[in-house]
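Asks: okay, predicted coordinates and the sequence, questions at the end:
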Amino acid sequence: MIAALLIAGAAIAHATWNIAMKRAGTSGTPFIAATLVVGVVIFAPFGVSALIAAPPTTSAVVPLVLGSAGLQLAYFLLLQRAYRLADVGVVYPVARGTGPLLSVIGAVLLLGERPGLVALAGAALVVAGVVVIGTAAARAPIGERDSTARRWRGIRYGAAVGVVIAAYTLWDAAAVTRADLEPVGYYWASMVVQLGVLLPLALRERGALARTVREHPVAIGLVGALSPLAYVAVLVAYTLAPVSIVAPAREVSVVLIALAGWLLLREPHPVRRLLGSVIVLAGIALLGLG
């Protein structure tokens, strides 16, 4: 029950910050650095307290934190570029479908998990549902000349983002389950490293950084606060349930983002979005039974 509540809360937070970032229409180092400042500051009391209360006992903590930071930076920068060059309704569902599919495979092959047939069927339905949503969102209005190129660009970028999602999912899951690192302190340390890499680069573009902060304070605040909140909730869920269950189940956020893409961003084809959403929810129901 606790894992389910964590996954549901993470899905809402994740969908919210993705929409905020898409609507901001900005990208690049200044934006990411600004969001990291917000996240590091907000979560500092919790991260520091967690590290003091449960100091790491393994020498692998440094490479684990550095690896997590590198994968998270790759995810954010690639996702921003994808959102700038393609529709969120294509990139997001494809990424969130590819990610859990590869995560389940990785959990079986690398983490030794053995999900039951019902759970595997649920994971398959989740992936199928996001494919339905993605193909619906990819269908641009008739008469748009670059619709085919834009659609395939979105699919390519979405798949690439999905590979990174699977990589950081398995990496961080191993950190909090196999290496027994405390999730809040671990991810806060990862954010500190990310900020240490990006802030010097952002300060080289002081004008762009100041303009980004001035023009997008709401988006920066939402992404900075909700992104780490969502991910820490998922990390805690990994300690309570198998990765092969949690990784697909968190994709309920695809349903939220698909509906928001239609209602808020005016992206087309609501019927297929709704159909795909029903398939995703059916898959998540099976995951719960599994």
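Replies: Yes, it's here. Numbers count the residues shown, from 1 in each chain.
Asks: going forward, measure contacts between C-alpha atoms and count neighbours the same way
Replies: Will do.
Asks: gap between residue 93 and residue 251?
Replies: Counting by C-alpha to C-alpha, to the nearest Å, the gap from residue 93 to residue 251 is 9 Å.
Asks: what does residue 94 give?
Replies: 11 Å.
Asks: surely residue 282 touches residue 122?
Replies: Yes - Residue 282 is within contact range of residue 122, at 7.3 Å (criterion: C-alpha atoms under 8 Å).
Asks: the more surrounded of the two?
Replies: Under the criterion of other C-alpha atoms under 10 Å, the comparison of residue 282 against residue 122 puts residue 122 first, with 27 against 17.
Asks: comparison target below:
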Amino acid sequence: MTLFAVALVVFSALLHAGWNILGKSNQVSGAAFFLATSSAAATLLTPYLIWYLNTIGLESLPPVFWKLLLVSGISQMVYLLGLGLAYKHADIGVVYPMARALPVLMVGVGTVVLGHQLEPLHWFGFALITLGCLVVPLDSFKQLNFSSYLNLGVLWALVAAVGTTGYSIIDKEALLLINQSVGELIADQYSSVFYLGIQFWAIAMPISVYLLATKQREQFGVAWNIRRSALIAGSMMAATYGLVLFAMTMTDNVSFVVALRQISIVFGLIMGVIFLKEKWYLTRGVGVLLILIGLVLSLS
């Protein structure tokens, strides 16, 4: 990864931790919150989507792209709804690291399956990041056993992690497909912004279908009532993942981007202590140290 790509991902991680603080502190359901935020971001970017499609021509994008987009949107929905439910049952200092832990190894495995190479040092760094994420939720090292993770907060955090793994791998492939299809017509950076906007529509629509299918129509009204705070959080979400997608265009192996994004755990823990008055334990300090060492090794 280039230094510029690293800087983009680190800044996006700071924004990511910020909107997670907003998500944890909101008093409405996760489904309503994320419907509102994704719809706000999608609406803001719609004029750009119209310009982009008018520039390249809708027929320039192959059918397989729209299939990848659909799967990515569903994966994002799984991630967001899992995260929202997790925050109802546990502190952000517990949920946030857990939701970020598994994707590091899972995306690493996925990229190897797709043909990318990872050195043993990279795997060791990924393992340290994951271990740090698993230590962070504990109050003390005496709790370092399987039973400590048997709670609803961790369960939903794992569901969120599965969603993260899915969209991280798919989004890289979708970006590659876009660039191969229209790279001669428009620069990759413009395509990354287009994908960001179209993906928010791919998130909002599955969430809407989910709410209708589960007969939770009142959540649409709740989402409308929080539209102002959702606009702020949605803008942060858009900026966060927009920077990540931009960085993806600068590196071949998405697992490095996913690993570096875990610096957001450090930001999230600090914000949780400062803004949500959550407690800081020795385990969290050790976990943060393991994550930072893992990041250095995985990017070396």
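Replies: Noted; the coordinates are in hand. All figures in this text were calculated on a predicted structure; none of them were measured in a lab.
Asks: OK, contacts around residue 273 of structure 1?
Replies: The contact partners of residue 273 of structure 1, by C-alpha atoms under 8 Å, 6 or more residues apart in numbering, come to 132-133, 136-137, 258-259.
Asks: neighbours of the aligned partner of residue 94 of structure 1 in structure 2, how many?
Replies: In structure 2, the residue paired with residue 94 of structure 1 is residue 98, using TM-score structural alignment. When neighbours are counted by other C-alpha under 10 Å, residue 98 of structure 2 registers 28.
Asks: and the closest residue to residue 31 of structure 1 other than its chain neighbours, what element?
Replies: Closest residue to residue 31 of structure 1 in three dimensions, ignoring its sequence neighbours and counting by C-alpha to C-alpha, 6 or more residues apart in numbering: residue 212, at 6.3 Å. Assigning secondary structure by DSSP states H and E places residue 212 of structure 1 in helix 206-215.
Asks: the helix or strand just after that helix vs helix 206-215, what angle?
Replies: Downstream of helix 206-215 of structure 1, the first helix or strand assigned by DSSP H and E is helix 217-238. Orientation check (axes from the mean of the first three to the mean of the last three C-alpha atoms, to 10 degrees): helix 217-238 of structure 1 against helix 206-215 gives 90 degrees.
Asks: immediately after helix 217-238 of structure 1, which helix or strand?
Replies: Sequence order places helix 243-249 as the next helix or strand after helix 217-238 of structure 1, per DSSP H and E.
Asks: thinking again about what came up before, what's the mean distance for the helix holding residue 212 of structure 1 versus structure 2?
Replies: Its matched residues in structure 2 lie on average 4.8 Å from helix 206-215 of structure 1 after superposition (mean C-alpha distance after the TM-score superposition for structure 1).
Asks: which position in structure 1 pairs with residue 273 of structure 2?
Replies: Per TM-score structural alignment, residue 273 of structure 2 is aligned with residue 262.
Asks: actually residue 287 of structure 2, sorry about that
Replies: By TM-score structural alignment, residue 287 of structure 2 lines up with residue 276.
Asks: next, count neighbours for the residue nearest to its match when sequence neighbours are not counted.
Replies: Counting by C-alpha to C-alpha, 6+ apart, residue 129 is the residue found nearest to residue 276 of structure 1 once chain neighbours are left out, at 4.3 Å. For residue 129 of structure 1, the neighbour count with other C-alpha under 10 Å is 29.
Asks: is residue 129 of structure 1 in contact with residue 284, as I believe?
Replies: No - between residue 129 of structure 1 and residue 284 there is no contact, the gap being 10.4 Å when judged by C-alpha under 8 Å.
Asks: any idea how far the nearest residue to residue 98 of structure 1 once chain neighbours are set aside is from residue 266 of structure 1?
Replies: Leaving out its chain neighbours, the residue that sits closest to residue 98 of structure 1 by C-alpha to C-alpha, 6+ apart is residue 162, at 4.8 Å. Using C-alpha to C-alpha, we find residue 162 of structure 1 at a distance of 24 Å from residue 266 of structure 1.
Asks: quick one: which of these two has more around it?
Replies: When residue 162 of structure 1 and residue 266 are compared for neighbours, residue 162 comes out ahead with 26 against 11, by other C-alpha under 10 Å.
Asks: show me what contacts the more buried one?
Replies: Applying C-alpha under 8 Å, 6+ apart, one finds that residue 162 of structure 1 lies in contact with 94-100.
Asks: which SSE is it in?
Replies: Using DSSP H and E, residue 162 of structure 1 maps to helix 147-177.
Asks: how much space between residue 49 of structure 1 and residue 225 of structure 1?
Replies: Relative to residue 225 of structure 1, residue 49 of structure 1 is positioned 18 Å away (C-alpha to C-alpha).
Asks: same drill for the two, tell me which one is more crowded.
Replies: The neighbour count for residue 49 of structure 1 versus residue 225, taken as other C-alpha under 10 Å, is higher for residue 225 (22 against 14).
Asks: ok, the match of residue 287 of structure 2 touching residue 125?
Replies: No - Residue 276 of structure 1 is beyond contact range of residue 125, at 9.5 Å (criterion: C-alpha under 8 Å).
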